[in-house]
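S.K.: Sequence below, structure please.
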Amino acid sequence: MKPYYLNFRPIALATALLVTPPLHAQDADTVLAEVVQQQQKSLPIMLDTATRIDDITFADRTILYKMTLAGYEGRPGEQIYYQNYLTQQINNSLCSQTAYLLVLALGNKITYQYASSNAHPITEITLKPGDCKS
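M.R.: Here you go, the predicted structure:
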């Protein structure tokens, strides 16, 4: 199986949080909800040739990205492969970006739900406060 490079770039959410004056949790929730609402307007969007963000929501202190992974065929072992690969990619990418660390430090979670092109669930990966070790 050929691994797909996933381009995890912090969308406007990260920028909005970094340029906002010191935030309290309630203020941060308002900012996150507004930024996510703005980002929803540009969806769906392809991150690379295989990965599409279909939806972004913010509720119950969780940013939820619903993703489609093209090329997933459901062959034996493929789901476990992608679960391991995507978990590693998300952890490495998000835990190295200040904006996402700030989102987590404010007590939020970030969840990625992956499905195939025919809506077959592949995996769900959640980062929560404390998951990124410094």
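
S.K.: contacts, neighbours, all on C-alpha from now
M.R.: OK.

S.K.: outside of stretch 87-107, which residues touch it?
M.R.: Contacts made with stretch 87-107 from outside it, assessed by CA atoms under 8 Å, 6 or more residues apart in numbering, are listed as 6, 8, 10, 14-15, 17-18, 25, 28, 61, 109-110, 125, 127-130, 132-133.

S.K.: Sequence B follows; please return its structure for comparison with A:
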Amino acid sequence: MSLLRPGLWALALAAAIFCTTPLYAQDSEQVLKSVIAEQQKQLPILLDPITRIDNISYVNHNVVYNITLYGFENRPGERVYYESYLTQQIKEALCSQTAYLLLLELGNTITYSYSSTQAEPITEITFGPETCPKM
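M.R.: Okay, the predicted model is just below:
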């Protein structure tokens, strides 16, 4: 399952943020809104056979990814499994990508909201500035 697609999301975000000089909070917020608006034009997009990003929004310093997971059947333990697995995998990916680290360090949060193909909520995971350990 591909949770983050660096070539598609992180690089565009990094390029836009790092090319903004001087980088003030207000400037970065405008750049982020612009990047998200551009990404919205590519949606929905399948990241892999079971993961589709349907929408991205940015409100109150929170980037929200609305994602559909195909094959979710709400079997016993399935929701807990997905929440644990996704939290671990996304955190690892976020903390290893400069663009997302910068996004978090600027005081933003990132929320991944997962639903089934029947629009049944599966889990919602939010990461904030405290997510990644400082090196």
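
S.K.: okay, now Pro44 of the first structure: neighbour count?
M.R.: As a burial measure, the neighbour count of Pro44 of the first structure was computed by other CA atoms under 10 Å and equals 16.

S.K.: what's the helix or strand for the closest residue in space to it that isn't next to it in sequence?
M.R.: What sits nearest to Pro44 of the first structure in space, not counting adjacent residues and going by CA to CA, 6 or more residues apart in numbering, is Asp54, at 4.5 Å. Using DSSP states H and E, the element containing Asp54 of the first structure is strand 51-59.

S.K.: Can you show me the strands along the first structure?
M.R.: Secondary structure of the first structure (DSSP state E): strands located at 45-46, 51-59, 62-69, 109-116, 121-127.

S.K.: In PyMOL, select just the buried ones from the contacts of stretch 87-107 of the first structure.
M.R.: Of those, the buried ones can be selected in PyMOL as follows, counting by 16 or more other CA atoms under 10 Å:
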select buried, resi 6+14+17+28+61+109+110+125+127+128+129+132
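
S.K.: before we move on, the earlier item: how about the strand holding Asp54 of the first structure: buried residues?
M.R.: Buried residues in strand 51-59 of the first structure, counted by 16+ other CA under 10 Å: Thr51, Arg52, Ile53, Asp54, Asp55, Ile56, Thr57, Phe58.

S.K.: Could you do stretch 109-120 of the first structure as well?
M.R.: Lys109, Ile110, Thr111, Tyr112, Gln113, Tyr114, Ala115, Ser116, Ser117.

S.K.: give the contact list for the counterpart of Ala25 of the first structure in the second structure.
M.R.: Taking TM-score structural alignment as the criterion, the aligned counterpart of Ala25 of the first structure in the second structure is Ala25. Counting by CA under 8 Å, 6+ apart, Ala25 of the second structure makes contact with Leu106.
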